[in-house]
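>>> okay, predicted coordinates and the sequence, questions at the end:
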Amino acid sequence: MSRLVFDMFLNATLATLEMVLASSAIGVLFGLPIAILLTVTAPGGLWPLPIIRKGLSFVIDLTRAVPFIILLVLLIPFTRFLVGTSLGTMAAIVPISVMAIPYFARIAEVSLKEVNPALIEAVRVMGGTRAKVIWSVLLPEALPGLVSGLTVTLVTLVSASAMAGVVGAGGLGDLAIRYGYQRFNTSIMVLVVAALVALTILIQIIGNLIHGIIQRKYSG
């Protein structure tokens, strides 16, 4: 591997990591509160508000139904408004984050719904407020599931970051398209695929380790 190819590959890998980590952080920051809201406003929840829940669910499902490649194009004006350009790593973070928010929200909602209702009721009987239930019961009890959900989200965002290379987002996907596909350089294509596979496996391993540590902590 030449020095030039190595430098391009290293920069592309760092750009991919930047896109994935930044968009996943935004996804959790906005997606988790949405998941909590969906859970507490459900029938039988802490604060049943079916109208709000149905409206929020509709928006989430609508966003998730749009293929990511189409979402990339649809959000170009919004991306330009936020970051001043529709090209590059910073621009790619916007549509990837928009995809990550509803994706993680649905996964987190499932984890929150699996919390034992008896625990919630016990805290409520002892005079615990809704906020107390959320912070003391819902989130701690759902933490292992939330970690697994975040791991799945990260793996999905790796694929999304590669797809964003179609519109010049930078990263490994952009490297594969510009220097692999368009220049018929099979070695670069293979290198990028190997890097994406390795990154996905690494994320899954780290996620499984953290999940195991949390489960042992709570089971013990």
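Here it is on my side, so go on. Numbering: from 1, shown residues only.

>>> contacts and neighbour counts: CA atoms only from here.
Noted.

>>> mind listing what's buried in stretch 30-45?
If you call a residue buried by 16 or more other C-alpha atoms under 10 Å, then stretch 30-45 has these buried ones: 30, 31, 32, 34, 35, 36, 37, 38, 39, 40, 41, 42.

>>> and the longest helix along the chain, what other elements does it pack with?
Longest helix in the chain by number of residues, with DSSP state H as the criterion: helix 3-40. Helix 3-40 is packed against helix 50-65, helix 89-113, helix 139-163, helix 171-175, with contacts defined by 3 or more C-alpha pairs under 8 Å, 6 or more residues apart in numbering; DSSP states H and E.

>>> quick one, that helix and helix 89-113 angle?
40 degrees (axes from the mean of the first three to the mean of the last three C-alpha atoms, to 10 degrees).

>>> please compare the first structure with the one that follows:
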Amino acid sequence: MIESLFPNVDWPKMWEATIETLYMTAISTVLTAIFGLILGLLLFLTSPHQAWANKIANWLTSGVVNIFRSIPFIILIILLIPFTTLLTGSMRGPNAAIPALVIGAAPFYARMVLIALREIDKGVLEAAKSMGAKSSTIIWKVLLPESMPALVSGITVTCISLVGYTAMAGIIGAGGLGNLAFLDGFQRGRGDVTLIATILILIIVFILQWIGDIITTKIDKR
């Protein structure tokens, strides 16, 4: 029945592309969370009246974040081809897409981290400082715990954006559902292949959003 409705769909190939999309999304989300959190903390802590207040460091960090956040992802992939080839040995395949995915998404998440940290009650921070808490203590005991719901919500949004990025990366041969939809679907005029790939991407997005909402609700004590 399914084969008759979607005659051009190679199901083993479709599942393989789905696994590639999930792989790229998972690895890049973990790395984006790490680097984005570091950048976001730097932006916050080097801003005026904070523990590491430093105009130059804040300006440089903000500049890096703004530059990479402003470059359209498809252009960023092309610009990073020499770096990607040097790092992974190839410009094709799921692994080759990860550097561009992380560099494209980490600055976006860094801004969301900064917003989350700025929403923390200033009284809590002042109380920690008045008790002589070290910077590391403030980070691990105040900043991260107090902003955790917003951080999880932010990484959920970023993760969903990364699913879309993997589809764009597929156009230049990164693999995954985007690559399959473009090469086997669009270029060969097989609308059913493009349709199924799109449906699978939507299912992945809905599941990720559902998981993110559940985690955010459980850790939000407000």
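That came through fine. A quick note: this is a predicted structure, and the numbers were derived from the prediction, not measured.

>>> tell me what angle the host helix or strand of residue 207 of structure 2 forms with helix 144-169.
Secondary structure from DSSP states H and E places residue 207 of structure 2 in helix 191-219. Counting by the same axes, to 10 degrees, helix 191-219 of structure 2 points 180 degrees away from the direction of helix 144-169.

>>> how about helix 191-219 of structure 2, which residues of structure 1 does it hit?
Aligned by TM-score structural alignment, helix 191-219 of structure 2 falls on residues 186-214 of structure 1.

>>> in that stretch, what counts as buried?
Neighbour count says stretch 186-214 of structure 1 has 188-189, 192-193, 196, 199-200, 203-204, 207-208, 210-211, 214 buried, by 16+ other C-alpha under 10 Å.

>>> and if you look at stretch 17-29 of structure 2?
17, 18, 20, 21, 22, 23, 24, 25, 26, 28, 29.

>>> reformat those residues as TSV; add distance to residue 132 of structure 2.
Shown next, in TSV, are these (distance: C-alpha to C-alpha, whole Å):
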residue	distance to residue 132 of structure 2
17	53
18	51
20	48
21	47
22	44
23	44
24	43
25	41
26	39
28	37
29	35
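
>>> which of those sits closest to residue 71 of structure 2?
residue 28 (17.9 Å; C-alpha to C-alpha).

>>> distance of the closest one relative to residue 160 of structure 2?
11 Å (C-alpha to C-alpha, to the nearest Å).

>>> what of residue 172 of structure 2?
20 Å.

>>> which residue lines up with residue 41 of structure 2 in structure 1?
In structure 1, residue 41 of structure 2 lands on residue 36 (TM-score structural alignment).

>>> leaving out chain neighbours, which residue sits closest to residue 188 of structure 1?
Using C-alpha to C-alpha, 6 or more residues apart in numbering and skipping residues adjacent in sequence, the residue nearest residue 188 of structure 1 is residue 180, 5.2 Å away.

>>> that neighbour touches residue 174, doesn't it?
No. Contact between residue 180 of structure 1 and residue 174 fails when scored by C-alpha atoms under 8 Å: they sit 9.1 Å apart.

>>> quick one: which of the two has more around it?
Per other C-alpha atoms under 10 Å, whichever of residue 180 of structure 1 and residue 174 has more neighbours is residue 174, with 24 against 19.

>>> return the residues in contact with that one.
12, 162, 164, 165, 166, 168 (C-alpha atoms under 8 Å, 6 or more residues apart in numbering).

>>> can you pick the most crowded of those residues?
Result: residue 164 is most packed of those (other C-alpha under 10 Å), 29 neighbours.

>>> map it onto structure 2.
Per TM-score structural alignment, residue 164 of structure 1 is aligned with residue 169.

>>> report the separation between the aligned partner of residue 99 of structure 1 in structure 2 and residue 121 of structure 2.
In structure 2, the residue matched to residue 99 of structure 1 (TM-score structural alignment) is residue 104. Counting by C-alpha to C-alpha, the gap from residue 104 of structure 2 to residue 121 of structure 2 is 30 Å.

>>> same thing with residue 203 of structure 2?
Residue 203 of structure 2 is 37 Å from residue 121 of structure 2, by C-alpha to C-alpha.

>>> quick one: residues in contact with stretch 48-62 of structure 1.
Here stretch 48-62 of structure 1 makes contact (C-alpha under 8 Å, 6+ apart) with 37, 38, 40, 41, 42, 43, 102.

>>> which residue numbers in structure 2 does it align to?
Counting by TM-score structural alignment, stretch 48-62 of structure 1 corresponds to residues 53-67.

>>> for the matching stretch, buried residues please.
So for stretch 53-67 of structure 2, counting by 16+ other C-alpha under 10 Å, buried means 53, 57, 58, 61, 62, 65.

>>> stretch 126-139 of structure 2 now?
Quick answer for stretch 126-139 of structure 2 (16+ other C-alpha under 10 Å): 128, 135, 138.

>>> list the contacts of the closest residue to residue 112 of structure 2 other than its chain neighbours.
Excluding the flanking residues, the one nearest residue 112 of structure 2 by C-alpha to C-alpha, 6+ apart is residue 154, at 6.0 Å. By C-alpha under 8 Å, 6+ apart, the contact set of residue 154 of structure 2 is 109, 112, 113.

>>> return the closest of the residues you listed with respect to residue 93 of structure 2.
residue 109 (24.5 Å).
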